[in-house]
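Colleague: mind looking at a prediction? Sequence and model below.
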Amino acid sequence: MPITIGVVKETFPEERRVALTPNAVTQLKKAALEPLIENGAGAAAGFPDAAYAEAGATLLPAREEIFRRADIIVQVRALGANPDRWSSDLALMREGQTLIALVEPLAAPDPVRAAAERGLTTFALELIPRITRAQTMDVLSSQANLAGYKAVIIAAQLLPKIFPMMMTAAGTITPARLFVIGAGVAGLQAIATARRLGAVVSAYDVRPAVREQIESLGARFVELPLEARDAQDASGYARAMDEEFYRRQAELLGDVIAEQDVVISTAAVPGQRAPLLITRPMVERMAPGSVIVDLAAERGGNCELTRPGEIIQHRGVYISGPLNLPATLPFHASQLFARNVAAFILNLIRNGQIDPTADDQIVAETLVTYAGQVVHQRVRQKLGLAA
């Protein structure tokens, strides 16, 4: 019997993405896997049921039937990444079933414990290591690319100026000045998008090694006289720094931010509250009409005044705290997510079997529950379990 892979409609509010697209279904079918798709699962992302049927998927009308028949359940958001509705899906799952999704295991570990008690084999896509072989599976990077793009579009809509320089018969319009804090995937895409729109762009990151990437996109690297040792962990993610570092950083950033028309902040640390980088006094030094787009809003925000999910004004400065931006671009976000997931599944299955114990760094670092236990050491620490 072929391994069955189930995809259901997402239940997280305003989540319009789907975990597998018709193209990904075709790819998995070629590997002798059997995708099962809930009717309407891809509709909000622009993928009709007919496209799935044409790709060879089996469409089923009932969510419960997908959970009953699938060996692997693939979702965009599950467990801690779907905080209000994860338990209803968990109740439909059975011992030995495999779950692959974003599950927020470090920020919300309690649902992971419940999944272990249910006997699930759970893989957290957030934990995919940043190694060359895993690039095709890196959902955080693929989705962050889109978030960085959309952040610039939001800023352009809010800013009462245009981005590019224009020379007209009525005189020259100077370009907007845009500053990006954090040159990870989202930050670099924000730089590239803002440059394409004609803004004068500068950027800062605690990791001096990204200077070359920033400058290669045509932006200026802002150098602050700060020691930033060990600013990146072994997996390639930003590491949390101490309070004194962030205090001094904020002091130095204040002068830079005061000169900007737009600030896009992207600084985040996996599983932790986002560092506070933009204080109320710093906002109050910005000119009226300026814009801050805080991409760390879901983690508490880099700006002291950010209200997650809202756009507010403070002394004439717009502050946007968007949530789940990739879901606002569901067609392409789903395409990228599905390619990542399909690559992950194909790497996971060995000799026609799911092998959670494979001697493979990608499998080992993403596996969070297996055989009734929470097995990921960092998640165990969050839960206060013995090493």
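Modeller: That came in fine, so what should we check first?
Colleague: use CA for all of it now, contacts and neighbours both
Modeller: Will do.
Colleague: in three-state terms, how would the residue nearest the centre of the chain be classified?
Modeller: Of all residues in the chain, the one closest to the mean position by C-alpha atoms, centre = their mean is Leu140, 4.3 Å from it. Under the three-state scheme (DSSP: H, G, I helix; E, B strand; the rest coil), Leu140 adopts helix.
Colleague: that one and Glu126 touch, don't they?
Modeller: Yes: taking C-alpha atoms under 8 Å as the contact criterion, Leu140 and Glu126 are neighbours in contact, 6.4 Å apart.
Colleague: how far off centre is the helix or strand harbouring Ala147?
Modeller: Assigned by DSSP states H and E, Ala147 falls within helix 139-158. The gap between the average C-alpha position of helix 139-158 and the chain average comes to 10 Å, counting by C-alpha atoms, centre = their mean, to the nearest Å.
Colleague: contacts for it?
Modeller: When contacts are defined by C-alpha atoms under 8 Å, 6 or more residues apart in numbering, helix 139-158 is touched by residues 125-126, 162-163, 185-190, 193-194, 262, 264, 291-293, 295, 318, 325-326, 329, 333, 336-337, 340-341.
Colleague: which among the residues you listed end up buried?
Modeller: Of all the contacts of helix 139-158 considered here, the ones buried according to neighbour count by 16 or more other C-alpha atoms under 10 Å are 125-126, 162-163, 185-190, 193-194, 262, 264, 291-293, 295, 318, 325-326, 329, 333, 336-337, 340-341.
Colleague: so which of these are in helices?
Modeller: Restricting the buried ones among the contacts of helix 139-158 to those inside helices, with DSSP state H as the criterion, leaves 185-190, 193-194, 333, 336-337, 340-341.
Colleague: out of the residues you listed, who's nearest Ile37?
Modeller: Within those, distances to Ile37 taken as C-alpha to C-alpha reach their minimum at Val341, with 14.9 Å.
Colleague: from memory the closest one sits against Ile128, does it?
Modeller: No: under the criterion of C-alpha under 8 Å, Val341 is not in contact with Ile128, lying 11.0 Å apart.
Colleague: touching both of those two, which residues are there?
Modeller: With contacts taken as C-alpha under 8 Å, 6+ apart, Val341 and Ile128 have Met137 as neighbours in common.
Colleague: now the two most distant members of the ones in helices among the buried ones among the contacts of helix 139-158.
Modeller: Maximum distance among these (C-alpha to C-alpha): 29.5 Å, for Ala194 and Val341.
Colleague: this is the comparison structure:
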Amino acid sequence: MGQSVFIPRELDANEPRVAASPETVKRLAGLGFEVIVEKGAGLGSRITDQDFAAAGGTIGTAGDAKKADVVLKVRRPTDAELKGYKSGAAVIAIMDPYGNDAALAAMAKAGITAFSMEFMPRITRAQVMDVVSSQANLAGYQAVIDVAYEYDRALAM
């Protein structure tokens, strides 16, 4: 088998997102990657383990991270998660690097290659990977819904 990609369940209780969709898993599997999705990783986003399995992923445990060449996460890995990754693995996530020197040093010490999605260039060709704009857009939609809920009159659409 070729290289493996691991998609973990996010440990932060306030983080419902998952780093890949079934469509992403299908694409990666189609390219020859072994895709392992941690059991329950998508539940906060209303994606079941069966959805990931139907797309070509294998449902695994956090321990499967040890054999992964690439780890896809929403947020930067915790120190506990880093201990479960193999040296030389690449981690792709929103790293929030500014002011978090200790976390970056821990990744370097663990032999992890970190790719910070916030640093993707904001150009047309990279637009599909622009996490800053896409997440800001979602926050804007949510703000409108929250205002409409609190407003005591009908809103024109």
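Modeller: Arrived safely. Here the structure is a predicted model, which means the values were calculated and not measured.
Colleague: how close are the two chains, by TM-score?
Modeller: With the length set by TM-score structural alignment, normalised by the length of the second structure, the two chains reach a TM-score of 0.93; 157 aligned residues with a C-alpha RMSD of 1.4 Å.
Colleague: the residue nearest to the centre of the first structure matches what in the second structure?
Modeller: In the second structure, Leu140 of the first structure lines up with Val132, judged by TM-score structural alignment.
Colleague: swap in Ile319 of the first structure?
Modeller: With TM-score structural alignment as the criterion, Ile319 of the first structure pairs with nothing.
Colleague: hang on, Ile319 of the first structure packs against Arg280?
Modeller: No: using C-alpha under 8 Å, Ile319 of the first structure and Arg280 do not qualify as a contacting pair, with a distance of 11.2 Å.
Colleague: looking at these two, which one has more neighbours?
Modeller: Here Ile319 of the first structure and Arg280 are compared on neighbour count by other C-alpha atoms under 10 Å; more neighbours surround Ile319, at 26 against 12.
Colleague: tell me where the stretch 51-200 of the first structure has strands.
Modeller: Assigned strands in the stretch 51-200 of the first structure, in chain order: 58-60, 72-77, 98-102, 121-124, 166-168, 171-173, 177-181, 200-204 (criterion: DSSP state E, counting those that start in this stretch).
Colleague: save these as CSV, and put in mean neighbour count and distance to Gln157 of the first structure too.
Modeller: Compiled in CSV, those are given as follows (neighbours: other C-alpha atoms under 10 Å; distance: least, C-alpha to C-alpha, whole Å):
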stretch, mean neighbour count, distance to Gln157 of the first structure
strand 58-60, 18, 40
strand 72-77, 24, 28
strand 98-102, 23, 30
strand 121-124, 26, 35
strand 166-168, 10, 18
strand 171-173, 11, 18
strand 177-181, 26, 14
strand 200-204, 24, 17
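Colleague: now render the ones you listed as a markdown table, adding distance to Glu365 of the first structure.
Modeller: Below are the strands of the stretch 51-200 of the first structure laid out as a markdown table (distance: least, C-alpha to C-alpha, whole Å):
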| stretch | distance to Glu365 of the first structure |
| --- | --- |
| strand 58-60 | 31 |
| strand 72-77 | 18 |
| strand 98-102 | 13 |
| strand 121-124 | 9 |
| strand 166-168 | 50 |
| strand 171-173 | 51 |
| strand 177-181 | 28 |
| strand 200-204 | 30 |
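Colleague: what does Val8 of the first structure align to in the second structure?
Modeller: When the second structure is aligned by TM-score structural alignment, Val8 of the first structure is paired with Pro8.
Colleague: tell me, how many residues neighbour Ala102 of the second structure?
Modeller: Around Ala102 of the second structure sit 10 other residues, with neighbours defined as other C-alpha under 10 Å.
Colleague: got it, and the one 10 residues further on?
Modeller: Residues contacting Ile112 of the second structure under the criterion other C-alpha under 10 Å number 20.
Colleague: show me what it lines up with in the first structure.
Modeller: Structural alignment (TM-score structural alignment) places Ile112 of the second structure against Leu120 in the first structure.
Colleague: hmm, Thr98 and its match touching each other?
Modeller: Yes: assessed by C-alpha under 8 Å, Leu120 of the first structure is found in contact with Thr98 at 5.8 Å.
Colleague: for Arg247 of the first structure, see how far away Asp253 of the first structure is.
Modeller: Wrong residue type there; residue 253 of the first structure is Leu, not Asp. Shown here: Leu253 of the first structure relative to Arg247 of the first structure, a distance of 10 Å by C-alpha to C-alpha, to the nearest Å.
Colleague: could you do Leu36 of the first structure as well?
Modeller: Applying C-alpha to C-alpha, the value for Leu36 of the first structure to Arg247 of the first structure is 51 Å.
Colleague: for Glu10 of the first structure, same thing?
Modeller: Note on Glu10 of the first structure: its distance to Arg247 of the first structure, by C-alpha to C-alpha, is 40 Å.
Colleague: these two: which is more packed in?
Modeller: Between Glu10 of the first structure and Arg247, counted using other C-alpha under 10 Å, the more crowded position is Glu10 (21 against 12).
Colleague: so that one is in which element?
Modeller: No secondary structure element spans Glu10 of the first structure, as it lies outside all helices and strands (assigned by DSSP H and E).
Colleague: for Gly96 of the first structure, see how far away it is.
Modeller: Counting by C-alpha to C-alpha, the separation of Glu10 of the first structure from Gly96 of the first structure is 22 Å.
Colleague: which residue lines up with Ala68 of the second structure in the first structure?
Modeller: Under the alignment defined by TM-score structural alignment, Ala68 of the second structure corresponds to Ala70 in the first structure.
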